[in-house]
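Visitor: Please work out how this folds:
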Amino acid sequence: MSHARPDPRGVALCLASAAGFGAMAIFAKEAYSGGAGIATLLAVRFVLAAAVLWALVLPRRSRLSRERRTPSLLPGLALGCLYAVEASAFFFALSRIDAALAELLLYGYPALVVVGAALLGRERLSRGRAAALALSTAGIVLVLAAGEIGNVDGLGVVAAITSSFLYAGYVLVSDRVVSDRDPLLVCAQVVTGAALCFLAYGLSTGSIHLALSAEAWVAIVSISLLSTVVPILAFLKGMQLVGVGTATITSTAEPVFTVALAMVVLGERLAPVQLLGGALVLAALALLARPRGSRRTDAASRRELGSPRVSGAHEPAPHAARPAPAREDRERTAVG
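Guide: Below you'll find the predicted structure:
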């Protein structure tokens, strides 16, 4: 079902998710400078986040047990493993190609999600949504194109493209998993699945080292809370309210938040082309938020889709990841 106008609460939640993931690069730089490696950062990030989420979920067990059906752990844990595989593919790409190129290839996922949702019959690809997708994609290219592309390695390019498809799959599957479940519970399950994967890898390879500086620990805790718990939960709840397509396009604001925070916190300067790219992303969000016709038009649209109006119904909905380190951050930096 397609919303005549996205729920402002859902859009705000997806923007909050993008801001949280976008801040990850800033925190990750502090963690790396304090001695944290990628394996340590990923494992500790998700273990801490899982602990926080389950501390929030467990007091609500009685209410959750009264749901129509008992939520299974398996779908959420499987989603977490998918998220971990996507992150690993993106990190592998970053080890072979420059971050800007990896980011550009990864951010093909919004188009994959929107088109995939249309092909699966979940949402209609309207002209307005297609225009917003085109604007946001062009904006991302301009924001990230200021970075160095460097040498193009075939295997790295394949890994980045694979990461894009995996993250799109994660989002589309999340859309179904979270549609009739508590987003907090699903978020806890997803993060736990990712934590188990990264913990197993780190322990089996001996690549987890906890002798870090105080600054590194502060940064990792910040990533766990502000760039994992908050954005993943906000994304899942936001998609429940606005649908997978609108949520995914809104998430393209993530690279804009990253470069803006880099300017404010790290003193980095933005090129004019990056400012133009940010403006295009904002224009895409404004296009998504505008009303799309009268009630009569909306009713005609529903008849065309053959879906009767149900009071209180909304699109099924899944940032996982989201990834998505920008995304250089959702997954590259600590991923996300």
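
Visitor: can we go C-alpha only for contacts and neighbour counts from here?
Guide: OK.

Visitor: which ones are touching Leu275?
Guide: By CA atoms under 8 Å, 6 or more residues apart in numbering, the contact list for Leu275 reads Val143.

Visitor: ugh, typo on my part, it should be Gly76
Guide: By CA under 8 Å, 6+ apart, the contact list for Gly76 reads 177, 186-190, 193.

Visitor: 7 Å instead, please
Guide: By CA atoms under 7 Å, 6 or more residues apart in numbering, the contact set of Gly76 is 186, 189-190.

Visitor: which ones among those are found in helices?
Guide: Per DSSP state H, helices hold the following members of the contacts of Gly76: 186, 189-190.

Visitor: Proceed likewise with the subsequent sequence, for comparison:
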Amino acid sequence: MLYMLLVLLAGCSFGLLSPVVKLAYNSGLQPDQVVFTQFFMAWAMLTTIMLVTSRKRMGYKKAGKLALAGVSNGMAGLFFFLSLQTLPASIAIVIMFQFTWMGVLLEAIVDKKWPGKEKFSSVLVLVLGIVMAGGILEGEVKLDLIGVLLATLSAFAYSFYILFSGRVATNEPPINRSVWIITGAVLFSAFIYPPKFIIEGQITTSLIWFGLGIGLLGGVIPTFLLAKGVPQVGPGMATILCSSELPVALLGSALLLGERASILQLLGVLLILFGIAIPYVASNIKKHSGQLTEH
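Guide: Have a look, this model is predicted:
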């Protein structure tokens, strides 16, 4: 239960990231500044924590694998930000959230085991809830092919990130794993968006404060929680629990940006919450039934 809660909270942290990033854009910050600063601030904070709390060293092979997992995380963020340039946010997030079924499918392929009825039912409910909560059923929808492709790549990369984070160097301390994961994300973002703004002296107070907030919400908190929780609950369950991101994103947008959600979107949120709860409820029912059978 504890590890499921940690993964759920990681999704909530990612959910708060979206409205904060919108606030950063509204303040005049550019995508290259936001993407690089997010991962760099997270790397700086996690590395400081590791140096203070952990003395265990990790082998280069494990560190390299974790850094590759971080690259998939960086790719997911980059593709999603780029998709927002040509797609409405509601459409982009609905497409990106297809990582729910992608993650379950990836786990099934890797483990060569078809997901149980509870996971399958959960994914179906989640996909319906995500479509409703994203507002895709309301109004006329215009889709840009490049935007759709980028959002789909974001979902694919994120499902790989969750898979890797639950299977690579799982015996290492979560803080050490988190540092190397975020290191991969920093290197990838620096390669795609070289931090020219630092060399040009465009470091503002706004960039520092937003960088700290975005680094915490999009890097430190979810990376650490996923590093600790995913190895215990499994990648398939983790993708289901991370669906908490969308309801929190809608709530954060309402509180921070003044955006209103429709009745259909609210019903979608309820479906998402129900979909997340299905595996846990099913697990408890099986456990309770087993106890009754023993007695």
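
Visitor: picking that back up, nearest to Arg295 of the first structure, out of the contacts of Gly76 of the first structure: which one, please.
Guide: Relative to Arg295 of the first structure, the closest of the contacts of Gly76 of the first structure is Val186; by CA to CA it sits at 34.0 Å.

Visitor: So what does that closest one match up with in the second structure?
Guide: Alignment note: Val186 of the first structure maps to Arg177 in the second structure; criterion TM-score structural alignment.

Visitor: same check, this time on Val264 of the first structure
Guide: Mapped onto the second structure by TM-score structural alignment, Val264 of the first structure lines up with Leu255.

Visitor: give me the number of residues near its match?
Guide: Residues contacting Leu255 of the second structure under the criterion other CA atoms under 10 Å number 12.

Visitor: The stretch 51-200 of the first structure: helices as residue ranges?
Guide: With helices called from DSSP state H, counting those that start in this stretch, the stretch 51-200 of the first structure shows them at 61-65, 73-94, 99-106, 109-119, 127-144, 154-177, 183-205.

Visitor: Go through the contacts of Gly76 of the first structure and name the one nearest Ala102 of the first structure.
Guide: For these, the nearest to Ala102 of the first structure is Val190 (24.3 Å; CA to CA).

Visitor: Next one: the closest one from Cys81 of the first structure, what distance?
Guide: Distance, Val190 of the first structure to Cys81 of the first structure, by CA to CA, to the nearest Å: 8 Å.

Visitor: Those two - which one has more neighbours?
Guide: Neighbour comparison, Val190 of the first structure and Cys81: the larger count goes to Val190, with 28 against 22 (by other CA under 10 Å).

Visitor: Contact partners for the more buried one?
Guide: By CA under 7 Å, 6+ apart, the contact list for Val190 of the first structure reads 76-77, 79-80.

Visitor: Format these as TSV; extra columns: distance to Pro59 of the first structure.
Guide: What follows is these, written out as TSV (distance: CA to CA, whole Å):
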residue	distance to Pro59 of the first structure
Gly76	19
Leu77	20
Leu79	24
Gly80	22
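
Visitor: what comes up buried for whichever strand or helix holds Ala216 of the first structure?
Guide: Using DSSP states H and E, Ala216 of the first structure maps to helix 214-224. Within helix 214-224 of the first structure, the residues that count as buried by 16 or more other CA atoms under 10 Å are 216-217, 219-224.

Visitor: Pipe these into a markdown table and attach distance to Val281 of the first structure per row.
Guide: Output for the buried residues of helix 214-224 of the first structure, formatted as a markdown table (distance: CA to CA, whole Å):
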| residue | distance to Val281 of the first structure |
| --- | --- |
| Ala216 | 32 |
| Trp217 | 33 |
| Ala219 | 28 |
| Ile220 | 29 |
| Val221 | 30 |
| Ser222 | 26 |
| Ile223 | 25 |
| Ser224 | 27 |
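
Visitor: what's the burial count for the aligned partner of Ala131 of the first structure in the second structure?
Guide: Using TM-score structural alignment as the criterion, Ala131 of the first structure maps onto Ser121 of the second structure. Look at Ser121 of the second structure: counted by other CA under 10 Å, it has 14 neighbours.
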